[in-house]
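K.L.:
fold the following and give me the result.
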Amino acid sequence: MTRYVAFLRAVNVGGRQVKMEALRALFEQAGLKNVKTYIQSGNVIFDSGSNSTALESKIEKLLEKNLGFDVPTCIRSVAEIQAVLDNNPYPGIVPDKDLQIYIAFLQTLPGKEAAAILETMQNDIETYRMNSREVYVLMKKNTGASPFSNNYLEKKLGLVATTRNLATVTKVTSF
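P.N.:
The predicted structure follows:
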C-alpha cells in the first residue's frame, strides 16, 4: 500500500460545497484505506495499492457522479510530495505576512514550451519555477496587485492544476 494525497481542485469555493465527512465516506466507499482530510480545501490523504494515474481517473469519476460537478484531481504519493518539498527552489525563505510560497500541482507533465511561458509570467511580485509536474510560485503579498491565480496559471499552461501554500503541502505529509 502507498500513502497518497489527492489535491482536489476548486472544492468549497464558488458554491461547490462539500463536507469533509462526505468526502471521506466517498473515498472509503471507493475502497481506499485510512482516509483523512486536511482543512476544507480538498486535501484527502489515503492508502491504496493502485497507481496514481488510475486513482485520479477513478476519483474524478466518483466525485462527478456523487457531487454532480467535475472535480479535477491531482494525486501524489507522500514520497513524491516530500521530494517536492525537498526540491523547493526557494530554500531558506520562510513565508510570512509579506511573502508566500505556493505549489501548483499539474495533472500532467507540461510541454517543452511551459518554461518559456512561465518566464513571461514573471514580474516584480511573482516568481515562477517549474520542476516536473509542479510549479513553485514565490509571491509578494500586500502589494495592491492582483494575487496569484490558479486559473491564470492553468490558462497560460493549458493544463489542469491545483495550488496549495507551502504550509498545507508540508502538513499533508504528516498524516
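K.L.:
every contact and neighbour count from this point should use C-alpha atoms.
P.N.:
Fine.
K.L.:
please compute how far stretch 148-159 lies from its chain's middle.
P.N.:
For stretch 148-159, the separation from the chain centroid amounts to 13 Å (computed by CA atoms, centre = their mean, to the nearest Å).
K.L.:
stretch 153-168 too?
P.N.:
The chain centre lies 6 Å from the centre of stretch 153-168; the measure is CA atoms, centre = their mean.
K.L.:
please give me the structure for this one as well, since I'd like to look at both together:
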Amino acid sequence: MTGYAAFLRGIMPSNPNMRNEKLRAVFEGLGYEQVTTLLSSGNVTFQARETASATLESRIQKALNTELGIPGGTLIRTRDQLHDLVASDPFPGLTHCRETYLTVTFIKGAHLDLAAVPKDESPSPTIRVVAYDEAAGAILSIIDNTDPNTPAFMSWVEKQYGKDNVTTRTFLTVQKALKKLDS
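P.N.:
So this is what the prediction gives:
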C-alpha cells in the first residue's frame, strides 16, 4: 500500500456535501484505506494499492462529482513526494505567520514549462516565488498577507495552468498532511 494526499479545490465546509465525513465516505467507497481528513478545506490522506496519480485523480474526481456534486480539481501527491518536499526545507529561516504565508501551489501534470514559473519575478509584488519543486510538481512562494492584492498571483497561476489543475496550500498544511500519512 502507498500513502497519498488528495488536495481538493473549491471545498467549502458550509456546503453540507463538502463536509469531511462525506469526503471520507467517497474515498472509502472507492476502496481506499486509512482515510482521514485534515482541516475542513479539502485535504484527504489515504492508503491505496500503488497507482498512477493521474488515474487516482480522475477516479476520485469522477466519484466526487457523481456522489457529491463537487465539480473539479483533485490533485494527488504521494507520501514520498511530500516527505521529500518537506525535508528539503524550502523556506529556511522563515516562519509562517498571519503577515507572511509560506505556500505550496501544486500543479497537475508531470511536465511543466519551468521557464513559465516566475522565480524571483512574480506577477504580483506581494508574492515571491522562491523555488519550483519538480518532484512534487509545486511552486513554492511567500505571500505578503498584509497586502490585499495577493489574489493576483492565484489568477496568474490559474491562467498559466488551468483552474482545475492547480491548488494552493500553506506549507503548514502540507506538513500536517505528511504527519497524518506517517501516523
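K.L.:
Provide the TM-score value for the superposition.
P.N.:
For this chain pair, the superposition-based TM-score is 0.87 by TM-score structural alignment, normalised by the length of the first structure; 174 aligned residues with a CA RMSD of 2.3 Å.
K.L.:
contacts only, for the residue lying closest to Ile70 of the second structure once chain neighbours are set aside.
P.N.:
Using CA to CA, 6 or more residues apart in numbering and skipping residues adjacent in sequence, the residue nearest Ile70 of the second structure is Leu64, 5.4 Å away. By CA atoms under 8 Å, 6 or more residues apart in numbering, Leu64 of the second structure lies in contact with 23, 26, 70-71.
K.L.:
out of those, which is nearest to Leu178 of the second structure?
P.N.:
Leu23 (18.6 Å; CA to CA).
K.L.:
which helices and strands does the helix or strand where the closest one lies pack with?
P.N.:
Following DSSP states H and E, one finds Leu23 of the second structure within helix 20-29. Where contact means 3 or more CA pairs under 8 Å, 6 or more residues apart in numbering; DSSP states H and E, helix 20-29 of the second structure is packed against strand 33-38, strand 43-48, helix 53-68.
K.L.:
okay, angle between the longest one and helix 20-29 too, please.
P.N.:
Counting by axes from the mean of the first three to the mean of the last three CA atoms, to 10 degrees, helix 53-68 of the second structure lies at 120 degrees to helix 20-29.
K.L.:
out of the helices and strands packed on helix 20-29 of the second structure, nearest to Ala110 of the second structure?
P.N.:
With CA to CA as the measure, helix 53-68 is the member of these nearest Ala110 of the second structure (9.5 Å).
K.L.:
I figured Asp133 of the second structure hits Ile139, correct?
P.N.:
Yes - using CA atoms under 8 Å, Asp133 of the second structure makes contact with Ile139 at a distance of 6.4 Å.
K.L.:
circling back to that earlier point, mean deviation of the helix holding Leu23 of the second structure from the first structure?
P.N.:
Here the mean offset of helix 20-29 of the second structure against the first structure after fitting is 0.7 Å, by mean CA distance after the TM-score superposition for the first structure.
K.L.:
report the distance from that helix to the chain centre.
P.N.:
Distance of helix 20-29 of the second structure from the chain centroid (CA atoms, centre = their mean) equals 18 Å.
K.L.:
what do you get for stretch 66-82 of the second structure?
P.N.:
Taking mean C-alpha positions (CA atoms, centre = their mean), stretch 66-82 of the second structure and its chain are 8 Å apart.
K.L.:
end-to-end on that stretch?
P.N.:
Distance across stretch 66-82 of the second structure, first residue to last, is 29 Å (CA to CA, to the nearest Å).
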